[in-house]
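> Requesting a structural model of the entry that follows:
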Amino acid sequence: MRVVITGGGTGGHLSVARTFLYAFIARGYVCVFIGSSSGADKMYFENETHLNKKWFLETSGVVNKRGIGFLKALWKQGCALKEACRILKEFKPDFVLSVGGYSAAPAAFGACLLRIPLIIHEQNAEIGRLNKILKPFAKVFFSSYLESSPIKFYPIMEVFFKKARVRNAIKNVLFMGGSQGARAINAFAIGVAEELKRRGIRVFHQSGKADFVRVVEEYINEGLSVGVLDKTELESEMQQKVHCVELDSINSVDVVVFSFCKEMPSVYALCDFAVCRAGASSLWELCANGLPALFVPYPYAARNHQYYNAKFIEEKGLGFLCLEQNLFCEVLWECLELLEDKIAQVSTDLQKECAMDATKQMCATIERTISTKA
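Below you'll find the predicted structure:
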């Protein structure tokens, strides 16, 4: 089959796109990608060798834009739609897979206009605006939250399952704010690190690139022993104050700080509890790994979707939810106390919310749908 994968803007959309890409390639499909020149699309796919071709069109988000900004964004989307239609006519795909985000709009609308089967995967509990518009036109609409979804499990890379384990005690806590980091979570982690050390708990901290140097400096000022995975982002004077560590040799430090890590499955495997945003990909990867979490939704996420993602897990009794403005150290201590006697059960039940073969099941559903429509 010939497939166009489209969508992105943020890592939550793009990680799903990449998971589908690898599943499609394993089934012998020819895949191309249509995304945006802005956002994280290029970071994920510009050098992806599994793609036959890739296009990064000049688009930006339309939601929440006003006045001239709205008109400019709409104009860019219109121009990109014309280009996407040209690509679709030339490539002649069997179907278009959209993972949402503003990057998906040109190719997804193009598929509808050219009567090419459109498959949508919605990552969030609150359906995005674009996917809500396109849902009636989709041949298949996947969601991890809707009962109407033909497959409810979330598409996750197998490595997160292979690194999974049942937690029995909390010895390492992970703080992360997504690929770009989150200053509120960074500040919170720094504020509780000394008490966590006193309790015999090591900190893993994904700070984001923009805040990495400041976070390392703050930990040093707190008198904590700091390890980093990469010293090159630090000035020579600060390099002398930290240890360069590997994930399998961290016992000599109180805190492990990194701006971004491609080995997140290994980081998850080392940790016993997480404090993080509630983007869909992170949330379900944690579930697959059996890692309980306190979710602190990004307050400005479109349609407040991170809150509803976290609420879904909280209502099952498998995680904790705290709004950013209510994030105080007492919340963390309460979570750790509540989890102490049941962490093994929660860790086990989290893994039941996911399935390693979910992506294969979705591929089979797509193939049945496409062959029926042919």
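
> When you work out contacts or count neighbours from here on, use the C-alpha atoms and nothing else.
OK.

> Give the closest residue to A189 in space, chain neighbours not counted.
Ranked by C-alpha to C-alpha, 6 or more residues apart in numbering and with sequence neighbours excluded, the top spatial neighbour of A189 is F175, at 6.5 Å.

> Show me the contact partners of the helix or strand that that neighbour is a member of.
If you go by DSSP states H and E, F175 is part of strand 172-176. Applying C-alpha atoms under 8 Å, 6 or more residues apart in numbering, the set of residues contacting strand 172-176 from outside is 182, 185-186, 189, 201-207, 268, 270-277.

> picking up where we left off before, for K316, see how far away the residue nearest to A189 is.
22 Å (C-alpha to C-alpha, to the nearest Å).

> Distance from the chain centre to the next helix or strand after the strand holding F175, please.
Using DSSP H and E, the helix or strand that follows strand 172-176 towards the C-terminus is helix 183-198. Between the centre of helix 183-198 and the centre of its chain there are 23 Å (C-alpha atoms, centre = their mean, to the nearest Å).

> angle of helix 183-198 against strand 172-176?
Orientation check (axes from the mean of the first three to the mean of the last three C-alpha atoms, to 10 degrees): helix 183-198 against strand 172-176 gives 170 degrees.

> hmm, back to that, the contacts of strand 172-176 in strands, which ones?
202-206, 273-276 (DSSP state E).

> I156 contacts Q351, correct?
No - the criterion here is C-alpha atoms under 8 Å, and I156 misses it with Q351 at 12.0 Å.

> Mutual contacts of the two, please.
Joint contacts of I156 and Q351 (C-alpha under 8 Å, 6+ apart) are A288.

> and whichever strand or helix holds W75, what does it pack onto?
Element membership for W75 (DSSP H and E) is helix 67-91. Other helices and strands packing on helix 67-91, by 3 or more C-alpha pairs under 8 Å, 6 or more residues apart in numbering; DSSP states H and E, are helix 105-113.

> let's see this one next to it:
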Amino acid sequence: MRIIMSGGGTGGHIYPAITIAKALREKVKYCEVLFIGTQSGLEADIIPKEGFTIQFIDVAGFERRLSVKNIQTIAKTIGSIWQSQKIIRQFKPDIVIGTGGYVCGPVLLAASLLKIPTMIQEQNVIPGITNKILSRFVDKIALGFTEASENFPNQNKLFFTGNPIRQEVISASREESIAALGLDPNKRTIIISGGSRGARSINQAMIKVHQFFAGSKEIQLLHVTGQSEYNGIVGKFTQCGIDITAAGNIIIKPYLYNMPQALAVADLAIFRAGALGLAELTARGVPSILVPYPFAAENHQEYNARVMERQGAAILIHDKELNPDILINSINELINNPQKLDMMSLASKKIGRPKAAESIAQMALNLIK
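Okay, the predicted model is just below:
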């Protein structure tokens, strides 16, 4: 079997593609996978490190306004469709799967014109522009949220699978993870992360939160600031007189390579509301306080967070309303009410789809047959 995967620009599009590709390799004895991306996207670095082959096309995203650049982008897109057709004819795939990002547009469109089975995976409640356009051409659409179905015209193409997550998220052991991260097994653990680049508003609000909970006998805080924010936040701790070492319940990291271990020990998470982060939280049944990134395309993070809140798995705080007092009160409300925290955990677990990648892989196989 030969498969082309396309998804690029950000990790939110790339890692689902990698996870689906690995799931297909588990299901099929011989499975050759080729990724198509752009040299300017993160896929150029990530995909080879994951052991997959990648080829590149020259394509750019459209600006959300009338501009000369958009005229140039149209010409570039037409050329990228031709490039994609050339790669597809040479590779002869049995199916082409897209996971989002503007690079998917020409690749999936080219495959559709060549009458090759096609499928896209939409992670968010509000689909991106590329997937909205492609939905009219592809054969199947795998949804990360059932609520996304309202935004696609052809309901017969839709299947709810959940969002694919790394196997390590499921397999990480709580006991081993506590030891690896140097945490206290007798304290409730709160994980704070704004994603790989961090979230300035969350980081700033957390300074007084750390000050308030420093030395607590009940909770411990594992805060991932993001590389660019780390030095500034640690400096603010010094200014506020917070001695992390003396507190004994605060761990600050610029980046966490073993996030699956952190999720395995988390009793509560303070996160943005990116689709993959939520998929990993719910796979582990972690309740959360969500602060959606306000500048995400189509404000999709807020819609993701609303689903979590509506299902009883999260508390939603808008970025513009975020301050230390709100965070402290929200944390206390949950930590001092174990029954509510447990109910949120059950609700989170109910939303989770830890087998999403397997479901998507089986969809692909059925489509080929």
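
> chain center to stretch 186-193 of structure 2, what's the gap?
That offset, for stretch 186-193 of structure 2, works out to 20 Å (C-alpha atoms, centre = their mean).

> right, I mislabeled it, should have said stretch 178-185 of structure 1
13 Å.

> just stretch 290-300 of structure 1 next, same as before
Taking mean C-alpha positions (C-alpha atoms, centre = their mean), stretch 290-300 of structure 1 and its chain are 12 Å apart.

> And for stretch 265-281 of structure 1?
11 Å.

> Figure out the length between the terminal residues of it.
Stretch 265-281 of structure 1: ends 12 Å apart by C-alpha to C-alpha.

> Structure 2: matching residues for that stretch?
Counting by TM-score structural alignment, stretch 265-281 of structure 1 pairs with residues 260-276 of structure 2.

> Which positions within that stretch qualify as buried?
Buried positions in stretch 260-276 of structure 2, judged by neighbour count with 16 or more other C-alpha atoms under 10 Å: 260-276.

> do the same with stretch 182-191 of structure 1
Those would be 182-183, 185-186, 188-191, for stretch 182-191 of structure 1 by 16+ other C-alpha under 10 Å.

> got the angle for the strand holding F175 of structure 1 vs strand 202-206?
Going by the same axes, to 10 degrees, strand 172-176 of structure 1 makes 20 degrees with strand 202-206.

> For the spatially most central residue of structure 2, which residues are in contact?
Taking C-alpha atoms, centre = their mean, the centroid of structure 2 lies closest to L276, which sits 2.3 Å from it. Applying C-alpha under 8 Å, 6+ apart to L276 of structure 2 gives the contacts 12, 123, 163-165.

> The one helix or strand it maps to vs structure 1, mean deviation?
Using DSSP H and E, L276 of structure 2 sits in helix 275-284. After superposition onto structure 1, helix 275-284 of structure 2 lies on average 0.7 Å away from the residues it aligns with, using mean C-alpha distance after the TM-score superposition for structure 1.

> tell me the angle of that helix relative to strand 188-193?
Counting by the same axes, to 10 degrees, helix 275-284 of structure 2 points 160 degrees away from the direction of strand 188-193.

> List the buried residues of helix 275-284 of structure 2.
275-284.

> Following element in sequence after it, please.
strand 288-290.

> What distance do you get for K311 of structure 1 to F141 of structure 1?
K311 of structure 1 is 22 Å from F141 of structure 1, by C-alpha to C-alpha.

> Equivalent analysis for R115 of structure 1, please.
16 Å.

> between those two, which one's more packed in?
F141 (21 against 11; other C-alpha atoms under 10 Å).

> Hmm, the more buried one is touching P117, no?
No - using C-alpha under 8 Å, F141 of structure 1 is not in contact with P117, being 11.5 Å away.

> Next, the contact list for the counterpart of G191 of structure 1 in structure 2, please.
Matched by TM-score structural alignment, G191 of structure 1 corresponds to K208 in structure 2. By C-alpha under 8 Å, 6+ apart, the contact list for K208 of structure 2 reads P324.

> what do you get if the cut-off is 10 Å, keeping everything else the same?
With contacts defined as C-alpha atoms under 10 Å, 6 or more residues apart in numbering, K208 of structure 2 is in contact with 214, 236-237, 240, 242, 323-325, 327-328.

> ok, residues contacting the helix holding W75 of structure 1?
Residues contacting helix 67-91 of structure 1 (C-alpha under 10 Å, 6+ apart): 2-4, 32, 34-36, 53, 55-66, 93, 95-96, 102-111, 113-114, 116.

> go with 6 Å
Residues outside helix 67-91 of structure 1 that contact it (C-alpha atoms under 6 Å, 6 or more residues apart in numbering): 59-60, 62, 106-107, 110.

> Just give me the mean distance for it relative to structure 2.
Mean for helix 67-91 of structure 1 is 2.0 Å (mean C-alpha distance after the TM-score superposition for structure 1).

> check which helix or strand covers the aligned partner of I242 of structure 2 in structure 1.
Using TM-score structural alignment, the partner of I242 of structure 2 in structure 1 is L224. For L224 of structure 1, there is no host helix or strand (DSSP H and E).

> hang on, the earlier thing: if I look at the residue nearest to A189 of structure 1, how far off is V203 of structure 1?
8 Å.

> same thing with N131 of structure 1?
Distance from N131 of structure 1 to V203 of structure 1, by C-alpha to C-alpha: 38 Å.

> ok, these two, which is more surrounded?
A count of neighbours by other C-alpha under 10 Å puts V203 above the other of N131 of structure 1 and V203, at 26 against 22.

> In contact with the closest residue to the more buried one other than its chain neighbours, which residues?
Among residues not flanking V203 of structure 1 along the chain, V255 sits closest, at 4.7 Å (C-alpha to C-alpha, 6+ apart). Counting by C-alpha under 6 Å, 6+ apart, V255 of structure 1 makes contact with 202-204, 226.
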